[in-house]
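**Student:** Here is my input; please provide its structure:
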Amino acid sequence: MSKNEHNDLVLESMHELRYFNQQLKNFSEQLCIDLNADKVDQNKVIDMKSHQADKLRNLAISIANLSQLFTTRIDFIDVELNPNVIEQLPIQKVNVYGKFDKAKKMLHSLSRKKKVKVQIKSDVKDSRIIEAYSIIDILPYLLLDNAVKYSPERNQVDIEFVYYDDCVQIEICSEGPFVGADEIKKLSDKHYRGRNALKIDGCVGRGLGLYFVEYIAELHDIDISYKSEKYQYEIDGVPYSNFAVSLRVPLQ
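**Tutor:** Alright, predicted model coming up:
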């Protein structure tokens, strides 16, 4: 890796880690507010209703999950610096549905802020287990984060699981900026962002999410494809259409 490539990796990694850290900060601050952390050392009992307690439990889970994402992202940096490191990463039993459900919960604050509903359709009784490297944790998160981030407000992201004997088929459908046929194959290129995505005010990115997704997918023999239907409407001059991500996860 050249010096310039090394510097780029540092900048890209810092961008991603800052993003995770901001979310962690938001969750932690909300937890402190809900727990009345300013009352420490005053010997006051925490008194709350059941729905408030559930909110705190969800915040605690989100903080723990984000901590795991930090670890996963750092593992990914190790792999980029030295591809041979992948052989040293732990292989774990992974519940495919569970990873997407966790990502959905981690993105709850973002989806609620944008008033975007994330819905998973699956026969959870038929959830499958695969063996995968630990960095697979970041794949569903990046895909759902992308879907929510680019979705117009008051819209919906649908994730559907279909189980076969040899694979799990997953389709993520959402509304997003129209992607031309000439751009589809470029979406997983490092630093590439669609021309219509660039037009959206306040929607920043470095074109790394789908690059990471493609890398992790190839590592696990997961087939992935993208499809953008003909655009249906415009918002602030940006054409939008239905965007679908299809994954075929092989079962051992």
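
**Student:** okay, CA-based contacts and neighbour counts for the rest of this
**Tutor:** Fine.

**Student:** ok, and for the one helix or strand residue 53 maps to, which residues are buried?
**Tutor:** Counting by DSSP states H and E, the element that carries residue 53 is helix 50-81. By neighbour count on 16 or more other Cα atoms under 10 Å, the buried set for helix 50-81 is 56, 58-59, 61-63, 65-66, 68-73, 75-77, 79.

**Student:** name the helices or strands packed onto that helix?
**Tutor:** Counting contacts by 3 or more Cα pairs under 8 Å, 6 or more residues apart in numbering; DSSP states H and E, helix 50-81 packs against helix 3-34, helix 96-106, helix 138-150.

**Student:** The structure of the following sequence is requested for comparison with the preceding one:
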Amino acid sequence: MFAITTLLIASNGSSDLYNGILHPSPAELRSNSRLAQYMKLATPGWQTDDLGFKLFARPLPDGGMVIFPALELLGDTRARRRFPDYKPLFTKPQIESLAQAFFQIIESQEYRARERERVLTHDLRVMSREIYQNADAARDYINDQNYIYAAKRIDTVIAAQAILKMRIDALDLEGVSSLKSDHSIAIYKKVDKVVRCLKEISLKGNRNIWLTGGSTRVVNGPNIFELAPYAILDNALKYSPENSTINVSLTDSSGTRITVTSLGPKITKSEQDLIFDVGIRGLAAKETNIPGSGFGLNLARKIISDVFRGSVHVQQSPFEQQFNGRLYFETTFTINLPSHSN
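**Tutor:** Take a look at the predicted model:
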């Protein structure tokens, strides 16, 4: 896992010692008694242990610490204890650079986790407000015996609750169902459910979603398929301008194809595959200042590719359209699935 022997101390005080792959330490320098010695010296900076080996410690942004123990350094004094074939390979600046790189990796992961939490909190507040306002309006309509409008409000509450559940499930797939479970999933039914749920909410943002085509096919796997079209549609709703339409289409051929077409910010050729990586957002998407975690599209690709053995990709028209002083391009996400007859 690590090039040189590395001791990780978690914020709760627990520790794990990993032997180096490229420069392994002798077993005597990884014993429990040596680990206790390293823990005593776990203060930031350079230390020297009782055998004369150097140790470098660096605090981490999550409250833990990374330690590189049992070091002999180029250009420095040798340790009092010697081991065959265990010789100095690194300088002090090289070890310090390694610790800095480790810090930056952890910091980046922590930042992405905080960003995802911030976006989720924002979405939960929006959905919670939506549920409360519509439930309150439904109660007033019922008191006035206006049951038709009350039913519409209740439909919106149900849709908002379904979206809320999908949003939470997306963060914890094991909370949805075991990935080992096997279901026969009707593709059209799941896509239609996502469209109906988001349609109720999208109309409030002056956007509309249309579903055309159809599918009689099924896919087999865990009951998480709907999270993929949800993530892509949610992304389309987030970035499309007001008074625009999002078109969803299903067709059966040798497999099943699902397309989601909407107006969105520019995606460069180099970004078209990268935006499916975790934590990655296109430059134009970032410039909109719309909150985003770079998590949804990565989730969609993992579900489609890794779980259902399909593929998902994006393509964009080169012709720009302008809304409210901002440029948009027709953007199509395509899901291809190896489906079976129902």
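
**Student:** ok, back up a step: include mean neighbour count and distance to residue 129 of the first structure when you put the helices and strands packed on helix 50-81 of the first structure into CSV, please.
**Tutor:** Putting these into CSV (neighbours: other Cα atoms under 10 Å; distance: least, Cα to Cα, whole Å) gives the following:
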stretch, mean neighbour count, distance to residue 129 of the first structure
helix 3-34, 14, 27
helix 96-106, 19, 6
helix 138-150, 21, 15
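
**Student:** how about the ones you listed, which one is nearest residue 162 of the first structure?
**Tutor:** Closest to residue 162 of the first structure of those, according to Cα to Cα: helix 96-106, at 10.6 Å.

**Student:** What residues of whatever helix or strand comes next after that closest one count as buried?
**Tutor:** Once the chain leaves helix 96-106 of the first structure, the next helix or strand it forms, by DSSP H and E, is helix 108-114. Neighbour-count burial for helix 108-114 of the first structure, counted by 16+ other Cα under 10 Å, picks out 108-111, 114.

**Student:** same deal with stretch 219-236 of the first structure?
**Tutor:** Buried residues in stretch 219-236 of the first structure, counted by 16+ other Cα under 10 Å: 222, 224, 226-228, 231.

**Student:** Repeat that for stretch 150-166 of the first structure.
**Tutor:** Quick answer for stretch 150-166 of the first structure (16+ other Cα under 10 Å): 150-153, 155-161, 163.

**Student:** The counterpart of residue 197 of the second structure in the first structure and residue 25 of the first structure, how far apart?
**Tutor:** Mapped onto the first structure by TM-score structural alignment, residue 197 of the second structure lines up with residue 106. When distance is defined by Cα to Cα, to the nearest Å, residue 106 of the first structure is 13 Å away from residue 25 of the first structure.

**Student:** Stretch 22-31 of the second structure aligns to what range in the first structure?
**Tutor:** Across the first structure, nothing matches stretch 22-31 of the second structure (TM-score structural alignment).

**Student:** Please tell me how far residue 3 of the first structure sits from residue 190 of the first structure.
**Tutor:** Taking Cα to Cα as the measure, residue 3 of the first structure falls 18 Å from residue 190 of the first structure.

**Student:** Can you name every helix or strand that the biggest strand by length in the first structure contacts?
**Tutor:** Identified as the longest strand of the first structure according to DSSP state E is strand 238-250. Secondary-structure packing of strand 238-250 of the first structure (3+ Cα pairs under 8 Å, 6+ apart): strand 167-177, strand 223-228, strand 233-235.

**Student:** how about residue 338 of the second structure, what's its match in the first structure?
**Tutor:** Match for residue 338 of the second structure (TM-score structural alignment): residue 250.

**Student:** dump the residue contacts of that match.
**Tutor:** Listed by Cα atoms under 8 Å, 6 or more residues apart in numbering, the contact partners of residue 250 of the first structure are 166-168, 221-222.

**Student:** Contacts only, for the spatially most central residue of the second structure.
**Tutor:** Among the residues of the second structure, the one closest to the centroid is residue 295, at 3.0 Å (Cα atoms, centre = their mean). Residues in contact with residue 295 of the second structure (Cα under 8 Å, 6+ apart) are 116, 277-280.

**Student:** One more: residue 243 of the first structure?
**Tutor:** Shown in contact with residue 243 of the first structure (Cα under 8 Å, 6+ apart): 173-176, 178, 226-229.

**Student:** Tell me which of those residues you also see in the second structure.
**Tutor:** With both residues aligned by TM-score structural alignment, their matches' Cα atoms under 8 Å, the contacts of the contacts of residue 243 of the first structure that the second structure also has are 173-176, 226-229.

**Student:** Closest one of those to residue 185 of the first structure?
**Tutor:** When those are compared against residue 185 of the first structure (criterion: Cα to Cα), the nearest one is residue 226, at 8.3 Å.

**Student:** helix, strand or coil for residue 98 of the second structure?
**Tutor:** helix (DSSP: H, G, I helix; E, B strand; the rest coil).

**Student:** Which residue of the first structure sits opposite residue 259 of the second structure in the alignment?
**Tutor:** So residue 259 of the second structure corresponds to residue 171, using TM-score structural alignment.

**Student:** what's around the closest residue to its match other than its chain neighbours, how many residues?
**Tutor:** Distance criterion Cα to Cα, 6 or more residues apart in numbering; nearest residue to residue 171 of the first structure, sequence neighbours excluded, is residue 246 at 4.5 Å. When neighbours are defined as other Cα atoms under 10 Å, residue 246 of the first structure has 17 of them.
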